[in-house]
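Chemist: generate coordinates for the sequence data below:
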Amino acid sequence: MTAQQQTRPHAAAKPVRWAADVVATMREGARVRLDYSAQSLWRVDRMIEEIRREGAPAEAVRDVLRGFGAYAGEVIVRQTGAEWWATGGDHWIRTPDGRLWDPVEEARRCFGGHGSLRLLCQDAIAGTIAGTEPRHRGHGH
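Modeler: Below is the predicted model of the structure:
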């Protein structure tokens, strides 16, 4: 067994649990069904926006943001075959094209009004489908 195979389950264990916890909490508390689809991230972005508008202090919602980020990461893992990695307590994913993504940090950015888990997932999936070739989406360049 390689070192990679040994660290993979350990790296994935926490974010997989955080994602499952947020799915259960949303289903039971908010009656929102999260199905690990890319489309479900629209709903997650809206929920983070609602929490922000309610004026919740960042410290009070830290765990829920971590759960939403882990959920988005799991969506990317399931859509692309990406893998969770962990370094010094931080969890991030690596897509098959070699790019690194930090969905937990992106959830925090969303809460600050500067991010989108839906767009992060869209970029990760698009890059994986396209391979290493850059995709030109006509942003006026």
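
Chemist: CA only for contacts and neighbour counts going forward, please
Modeler: OK.

Chemist: please point out which parts of stretch 66-83 sit buried.
Modeler: By neighbour count on 16 or more other CA atoms under 10 Å, the buried set for stretch 66-83 is 66-77, 79-80, 82-83.

Chemist: want to put them side by side, so please do this one too:
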Amino acid sequence: MRVGVAEFVRRVTVRNRLPLDYSVASLRVVDRITDGLRGAGPEQGSVAPELFWLGAYAGEVFVRRAGAEWVDFDRAQRELFGQPVGVRMPDGRVWNPIGKVAKRFAVGPEESVRQMYFLLHGRVPLKGAR
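Modeler: Next comes the predicted model:
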């Protein structure tokens, strides 16, 4: 996932001056980009790749800033979350940031990857976390 996320960040920041710097603060940017896509009125299917990579970016922030690790979901988790991958926190709980971005697109601002970060149980404070 790391390589894919890095390529996504490179691609979207080449055209725009988006502060996607893997900081916790940048999760607000993910929420705002998702809102912009939602406000443009496209069907979710037409922006599904962007939503996936925005969620993967959020997951990478969880990895870098909260001590999470990427995991492939098992069959039951894939059915539950509707995604192939997620993150596992040091306490063993799994989270679905990709699905959270898709949910924000579908539902609106009451869903937030930034808020999700602050709800993560078992966050490990890492040096340099912003």
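
Chemist: now what about the TM-score between them?
Modeler: TM-score of the superposed chains, computed with TM-score structural alignment, normalised by the length of structure 2, equals 0.80; 114 aligned residues with a CA RMSD of 1.7 Å.

Chemist: quick one on the thing from earlier: which one of the buried residues of stretch 66-83 of structure 1 sits closest to Ala126 of structure 1?
Modeler: Of all these, Thr80 has the smallest distance to Ala126 of structure 1: 9.4 Å, by CA to CA.

Chemist: now check structure 2 for the residue matching the closest one.
Modeler: The criterion is TM-score structural alignment: under it, Thr80 of structure 1 has Ala66 as its aligned partner in structure 2.

Chemist: ok, now how distant is that match from Pro90 of structure 2?
Modeler: Counting by CA to CA, to the nearest Å, the separation of Ala66 of structure 2 from Pro90 of structure 2 is 9 Å.

Chemist: what residues are shared contacts of those two?
Modeler: Arg123, Val124 (CA atoms under 8 Å, 6 or more residues apart in numbering).

Chemist: just the strands from structure 2, written as ranges.
Modeler: Taking DSSP state E, the strands of structure 2 run over residues 69-72, 85-88, 94-95.

Chemist: where in structure 1 does the last one fall?
Modeler: Right, strand 94-95 of structure 2. Residue span in structure 1 matched to strand 94-95 of structure 2, by TM-score structural alignment: 100-101.

Chemist: could you do stretch 24-35 of structure 2 as well?
Modeler: The alignment of stretch 24-35 of structure 2 onto structure 1 (TM-score structural alignment) covers residues 38-49.

Chemist: thinking again about what came up before, including distance to Arg11 of structure 2, could the strands of structure 2 go into TSV?
Modeler: Putting the strands of structure 2 into TSV (distance: least, CA to CA, whole Å) gives the following:
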stretch	distance to Arg11 of structure 2
strand 69-72	22
strand 85-88	22
strand 94-95	26
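
Chemist: residues near Asp91 of structure 2, how many?
Modeler: 13 (other CA atoms under 10 Å).

Chemist: what about it, distance to Val124 of structure 2?
Modeler: The value you get for Asp91 of structure 2 to Val124 of structure 2, if CA to CA is used, is 10 Å.

Chemist: now do Ala66 of structure 2
Modeler: Per CA to CA, Ala66 of structure 2 is found 5 Å from Val124 of structure 2.
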